[in-house]
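Enquirer: sequence unavailable; structure follows:
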C-alpha cells in the first residue's frame, strides 16, 4: 500500500503536491451548501480555482449529502482522482452532545470517556467526517482561560489517562475497515494551556523541564495510543511560535518520539508567524513552517503562494514537500479513501444512528458521572412530594451543551424543568427566570419571589452562557455575574433551603454561591441529557460521584492555583498570622476546593495506609493499601486516589503527584481493601540535566478521597 502512495506521489506535479498541503473551509468547494461561495474567498486569499481542485482536505464539512456532493465534484475535477480528507471539530459529541471535556475529566471514568468518543465518531463518520480535531489534552492551571472547558484538567497523569481513552474511542482498532471510526488529531502541541494571564493566544513561557514533566505527557500518551495527527498550538514555546518551531516538531515530535503522522497548523497559524515577529512575510512564514514540519496549512495560503518559488529558487528542497504529501496520502490510504472516497457516509445511517436512544442513554450516564456535588447541608436529595421553585436563567434554557457543540441543538437538549417533570408532578413545580445571565430587573426579581414564596425548596439554575467560555472566552473576573448573585441574595431573603445548580465552563470563584446556599451541584455543561441527569442527582435516583479534575480558587488573585505545587523555602505553617512566609494577607494560600474533591449522599472512612515494605529497590515493588468503608445509609461510588511525594530531589519536587486511582462501589457498611503498586519507575522525574531517573531517599505514599485529605505511608528507595 505504501508503495502505491509513493507511485502516486511520483505522478504529481509540484503544483499538485503543494495544493495537497492546503486545508480550506467548506464554502470554497462546489457541492457545498450554497454551491461553494468561491469567488470572494479566493480573491481574499489570493489563490486560484486550480489550488482548490487539487487541495487535500476540507475544514468543517459534515452531513452525508453535502460531503458526498463535495467529494463527487472534487473527484470530477482532480486529475489523479485523489480524494479529499474531511475534518471537523468533534470535541464532545457530534449531534448527541456529551458533557464538556473538563466535566468528563471530573467523572474519572475512562471507559465512559472512551464510549463517548466512540459514539461521537460513529455519528460523525456516517455524516462524512474522516478526522476530528480532538482530543485537546492541554494541561491547564488557570481558569481565566476560556479553553479550560476543552481540557480534562490540571494533572498530567489524569490528562494522559483521558488522552488515551479518547483516542481509543475515536479510532478503534482498524481505521481502514471500521468506517464508524475517525482519525484523531491531538492538540494543541505544545503547552497551549499555559498562556500568560489566562488570555487566549498569549505567550507561553516556561522551563524545558516543566514542559517535559507537566505539559508533554498527555500528548505523548495520545501518540502512544496511535493518534494519527497532531495540531500545532498558537503560542510560542521557548520564544518560537509552535507552527514554526523546528525543535518542537522535528527534533522532539518526529525524531525523539518517532511520530510519522500528519501535523496540521491551527486556523491561520502559519501566517500568524508574521505578527508573532519571526517571519517578515508569507514567503518566510511558509519556509519556516514547512521546515519545522507542518504538513497542512489551515486556512491561510502561505504554502500555495510561496513554496513553488522557494523550490525553484533552490532555497528549499522539493523533498520536504514530498515528505508532507506522502504522509497525507498515507493517512487517506489508511482511512480507505482510495477504495471508497465516500467512506462511511450514509444518509440512511444518519437517520438511524444520530441521536439514537442508545447514544442518549450513554450521554445521560456520563453527565450523571461528571457532575460534582460541592456542598450539601442536609438538603439533598429532594423528596418527590416537595414543592420546588426552579429559579434562574437556566431553568428552561437549552444553553447546556457548551462550546464546541456546533452540531448539537439546544432544542434537543433536556432542560432543567423538563428533567424535574420526570420526577414529580407539574403541580409541585413553579418556574421563574429570575434574571438574565448578566442583567436583572425588579420585575424579574418580583416574579422569582412570587414563584418561590410557597415552595419548600428553591433550586437556583445559574451560570455562564456558553459564549463566556471556549476559544476566545477568557474572563478576568471568574465570579458568577453580578445579576445572578443579586438573584441568589434575593432568594436567600425568603429563608428557604437553597440548592444551586451551576452551568459553566471553568472553575468559578464561588463567593456569593457556596456561602449563601445550602447545596451546590457543579453541573458544568452536561450536554444533551442535562435535565435528566440533574434531576436524577437532585432527587437521589443517582448518587453524585464526580470529583474535581481542576482546583476551584478561593479568589482569582490566587491563580494559577493547583495541587501539585512546590513547597518553597518558607512554607506557611499552622500559624496563619506569621508574616515572613509565603502567603497572602487577605486570602488563604489553598484553593477553595482542591483537586479530586467531591461529595456523595453517603460518607466514606479511610484507614491508615498499610505498606507491604518500607524499602523499595530498583526491581522490587511495594503494595500500598487502605480499607475504605461506606459509613452512610446509601450505596455510593468512591474514587480512591493515590499520590506520591518525593521528600528530597535533585530539583524541587511537587508536594504530591497523582499516580493512580480506583473507583469502587460500596453498599452501606461495606468495606473494601484498595491496593496500589509502587515501583521505582513511578519515582522518576526530569533532573536539572533533563535526565529522567529516580533518586535514592525518602518518599511518601498518600491515599485518600482528594488531594488534601490523605493518609500517609513512608518508604525509602535504595537502588
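Expert: Yep, that arrived. Just so you know, these numbers come straight off a predicted model, no measurement behind them. Residues are numbered from 1 along each chain as shown.
Enquirer: could you use CA atoms for every contact and neighbour count after this?
Expert: OK.
Enquirer: and the residue nearest to the spatial centre of the chain, how far from residue 178?
Expert: For the chain, residue 151 is the residue whose C-alpha lies nearest the centre (CA atoms, centre = their mean; 2.5 Å). According to CA to CA, to the nearest Å, residue 151 stands 27 Å off from residue 178.
Enquirer: comparison target, given below:
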C-alpha cells in the first residue's frame, strides 16, 4: 500500500473508490434513522467500506481493520468513528452546561480528556463538537448545543477542536473533530427536530456560521452536514453552502460526511429517486455516505451512464460523475493520511483495551466541570448551606438518580458510574439528610414509554401522588432546609425530543408548590437538558440552581456548589424563558418599530399575558446571567478615546470590578455592542467579548477590551454566494456588565 493519497487513488478502480465513500455502523450502536441492516463483514471482505463508527473496543476495531486490509487490493485502511458528545467513558456535563462555564480552558481540557479515552478505544474521529446555535428551548438538541450566542459558540467550537486534535491530530491520544451539523440545524421551524429552516441569508451568516468558521480556523479535520433543509434546499444537497461557502469561502480542506441515512432521506425531501439524490449529494460535496449505502448502490451505474433527469433537474455526464467520485475519494484518503493511517493502519489499535470505568483524574475533572456549569439563579441568603449541625430534606425524583443525570448522547458512558446528589451530600460534616422522592418525573404512561426508548431510565413510583407529596412534606417539616432536585429525564432532551412546552413537568411543579407551603427554606436544583421556563419555581424557591445534566460526577459537583466547597461562577449560555410560550428568544433580538407605545399602550411589541418591562424579549433570566456567593461592584466603563478613525484604528475600553463581599469569586465581564443606525436593522445587543476575573474579597480587577473595526462588522447577503462583511460609520453603544441585561452604556463613534 502506498502512503500517497494521489498514488493510491490512481491505482483504484471506480468500484474501489466508491467503497471508500461508504461509512457503516459496527452493529454495536443504536439506529436513529431509516437504514436497513448492512452485511458489514461482506463489505469488509470485498474492500467496500471506508470507515466504521460505533465500535466499542480496541480489540473489535483491530479485528475489523485486519479484515478490511485483507479485503482491499491496495491495503486501504478503515478509520473508526464514534459519538463523543460530552465525554467518552468519563461523561462530562452536557455541552449546553459546559458552555455555561464560559471557561474555554476547562472546555478544552474536557475535550482533550475525551480524546484520550476515545483514542484508547481505537477511535480516530469523533462526531463532535456539535456547534449549532439554538434560540428555541423547544428543540431537544439544544442539550448538545453551546447555546444561543454565536460569539460564545465560536469560542466553544475552537476550544473543543483544540482539545480533541491538539497540535497534531495523528499524535497519540488525539482524534479528529467533526463540526456538526452544518448548518442552521438549530433553527428548525416550531422547534421540531429535523424540520427545515427558513431564514434570511444575513441571519444565517451572522448567527449560525460563526462557530463553523471558528472551528475551521482552529483546524477541524472534518464536518457533518445537517438533516434539515435551509431555504428549501436540503443540506445534504446544498452545493452553494457546502462546496461554495464552507470549502470555497472558508477554505475548508477536510472531510465532509453525511448524517445517519442523510443521503437516503433526500428522497423524502422530494429531490428525486436514489440516482438523482446520490448525484446531488456527491456534487454538493458530501464525501461519505453514512449507513444508507446509497452511494454504493447508485454510483456504479451513474459512473457508467451519467444521469439526465428532467423531473428533478439533475444532469451529469458519466465523466462528471467519475470526477466527483475521484474528488470525494481523494478527500477520504487525504483524511486518512492526516490521521496517520496510510503510514500505520493500526495506529491506536495496538495493545489491550483500557479499563471501562472513569479514572480518578477523569472524575476529578468531571466534578470540577459539573460545579463550573451549575448556574446560581437566585439566592435569598440560604446558600451555601451553613456549617455545623443541619438537617436537610433531600427530595425530588432526581435527588438519588443515576440513569438520567448522565445526560443524553453519552454512548460510551455507564450510568452505573454516576454519583448522585445524595451521594455527593452524604458524609458532609454536620449534615443529616432525610430523603423522599416526592414526585415522579412525568405522569403520562405513554411518555414514560417514550423516555425509555433507549433503556429504562424512568421508573415511576406506583404510589398515589398525594402519598408521595405527603411523605416529602413530612420530611420537610422535620428539616431545617429543603433541597429539591427536579428536572427532565435523560431522553426528555436530545435528538427527536422536542417539546411543545419547555417547562418543569406538572408532577414536579405540584411538589415544589407543596414544599413552599411548609415555610421551610427551599433550595431547588433543576437538572435538565434544555432551558426551562421556571417562573413559578423561581417564585416559590429561596434559592434556585440550574444544574443541567451533569455527567458522572453530577451529584458531587452540584453538592460542592450547594455547600460552598466550590464557588458558583457559571453564567447562562441561553436565556431561560419567563413562560413556555416565550420561544424562541434571545438577548440579540432586533428592535421593532413599536418600542414605545406612546399614548396607546396596547400597540406595543410584546406579549399580552406577560408583564411589560425586562424579560419581555430576553426571558426570566437573561443570557449571561449568574450569581455568586459574593457581590461584585462594577465601576463606570472608561475608554482611552471615544472616537475611532478608519480601518486600522484601535480603542481600549476598560471597567474596574471590585469583590465587595467576604468570599472569593469569579465575575464574567461581558461586552455587548449596539449599532443604532445602520443599513439594516441590527441586534439590540450583540455579545462581542468577555473577560473572567478571579477576585479575592476586597480585590479590584480590571477587564480591558480592544475595539476595532472587525468588531463593528456584520454580514450582508442575498444568497450563499455573495456573503460580504460591512460596517457603517457613525455612533455605537458599548454595553459592559455582568449579563446581557444589566450593563452600563458607553457611547463611541467610528469614522471612515
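Expert: Yep, that arrived. Remember, it's a predicted structure, so these values are computed and weren't measured experimentally.
Enquirer: overlay them and tell me the TM-score.
Expert: The TM-score (TM-score structural alignment, normalised by the length of structure 1) is 0.95; 703 aligned residues with a CA RMSD of 2.0 Å.
Enquirer: the residue nearest to the centre of structure 1 pairs with which position in structure 2?
Expert: By TM-score structural alignment, residue 151 of structure 1 lines up with residue 145 in structure 2.
Enquirer: test my guess that its match contacts residue 137.
Expert: No: at 10.9 Å, residue 145 of structure 2 does not count as touching residue 137 under the criterion of CA atoms under 8 Å.
Enquirer: counterpart of residue 610 of structure 1 over in structure 2?
Expert: In structure 2, residue 610 of structure 1 lands on residue 638 (TM-score structural alignment).
Enquirer: neighbours of that match, just the number please.
Expert: For residue 638 of structure 2, the number of neighbouring residues by other CA atoms under 10 Å comes to 14.
Enquirer: that one is in contact with residue 655, isn't it?
Expert: Yes: using CA under 8 Å, residue 638 of structure 2 makes contact with residue 655 at a distance of 6.3 Å.
Enquirer: residue 735 of structure 2 belongs to a helix?
Expert: No: Residue 735 of structure 2 sits outside any helix when classified using DSSP: H, G, I helix; E, B strand; the rest coil, being strand.
Enquirer: contacts only, for it.
Expert: By CA atoms under 8 Å, 6 or more residues apart in numbering, the residues touching residue 735 of structure 2 are 670-674, 685, 743-746.
Enquirer: show me what it aligns to in structure 1.
Expert: Per TM-score structural alignment, residue 735 of structure 2 is aligned with residue 702.
Enquirer: okay if I get the contacts of residue 735 of structure 2 as JSON lines plus secondary structure, neighbour count and distance to residue 201 of structure 2?
Expert: Shown next, in JSON lines, are the contacts of residue 735 of structure 2 (DSSP: H, G, I helix; E, B strand; the rest coil; neighbours: other CA atoms under 10 Å; distance: CA to CA, whole Å):
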{"residue": "670", "secondary structure": "strand", "neighbour count": "21", "distance to residue 201 of structure 2": "27"}
{"residue": "671", "secondary structure": "strand", "neighbour count": "26", "distance to residue 201 of structure 2": "26"}
{"residue": "672", "secondary structure": "strand", "neighbour count": "23", "distance to residue 201 of structure 2": "23"}
{"residue": "673", "secondary structure": "strand", "neighbour count": "24", "distance to residue 201 of structure 2": "21"}
{"residue": "674", "secondary structure": "strand", "neighbour count": "20", "distance to residue 201 of structure 2": "21"}
{"residue": "685", "secondary structure": "coil", "neighbour count": "23", "distance to residue 201 of structure 2": "20"}
{"residue": "743", "secondary structure": "coil", "neighbour count": "18", "distance to residue 201 of structure 2": "30"}
{"residue": "744", "secondary structure": "strand", "neighbour count": "17", "distance to residue 201 of structure 2": "32"}
{"residue": "745", "secondary structure": "strand", "neighbour count": "18", "distance to residue 201 of structure 2": "30"}
{"residue": "746", "secondary structure": "strand", "neighbour count": "17", "distance to residue 201 of structure 2": "31"}
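Enquirer: which of the helices or strands spans the alignment partner in structure 2 of residue 297 of structure 1?
Expert: By TM-score structural alignment, residue 297 of structure 1 lines up with residue 289 in structure 2. Residue 289 of structure 2 belongs to strand 289-290 when elements are defined using DSSP states H and E.
Enquirer: contact partners for the residue of structure 1 positioned farthest from its centre?
Expert: Distance from the C-alpha centroid of structure 1, by CA atoms, centre = their mean, peaks at residue 313 (43.6 Å). Residue 313 of structure 1 makes no contacts at all, as judged by CA under 8 Å, 6+ apart.
Enquirer: and it, what's its match in structure 2?
Expert: Aligned partner of residue 313 of structure 1 by TM-score structural alignment: residue 305.
Enquirer: ok, that match to residue 577 of structure 2 distance?
Expert: Relative to residue 577 of structure 2, and taking CA to CA, residue 305 of structure 2 is found at 55 Å.
Enquirer: show me where the stretch 601-719 of structure 1 has its helices.
Expert: Counting by DSSP state H, counting those that start in this stretch, the stretch 601-719 of structure 1 forms no helices at all.
Enquirer: all strands for it, in order.
Expert: 604-606, 610-611, 615-616, 621-630, 636-646, 657-666, 671-679, 685-686, 692-693, 697-704, 711-717 (DSSP state E, counting those that start in this stretch).
Enquirer: nearest to residue 443 of structure 1, out of those?
Expert: strand 636-646 (42.6 Å; CA to CA).
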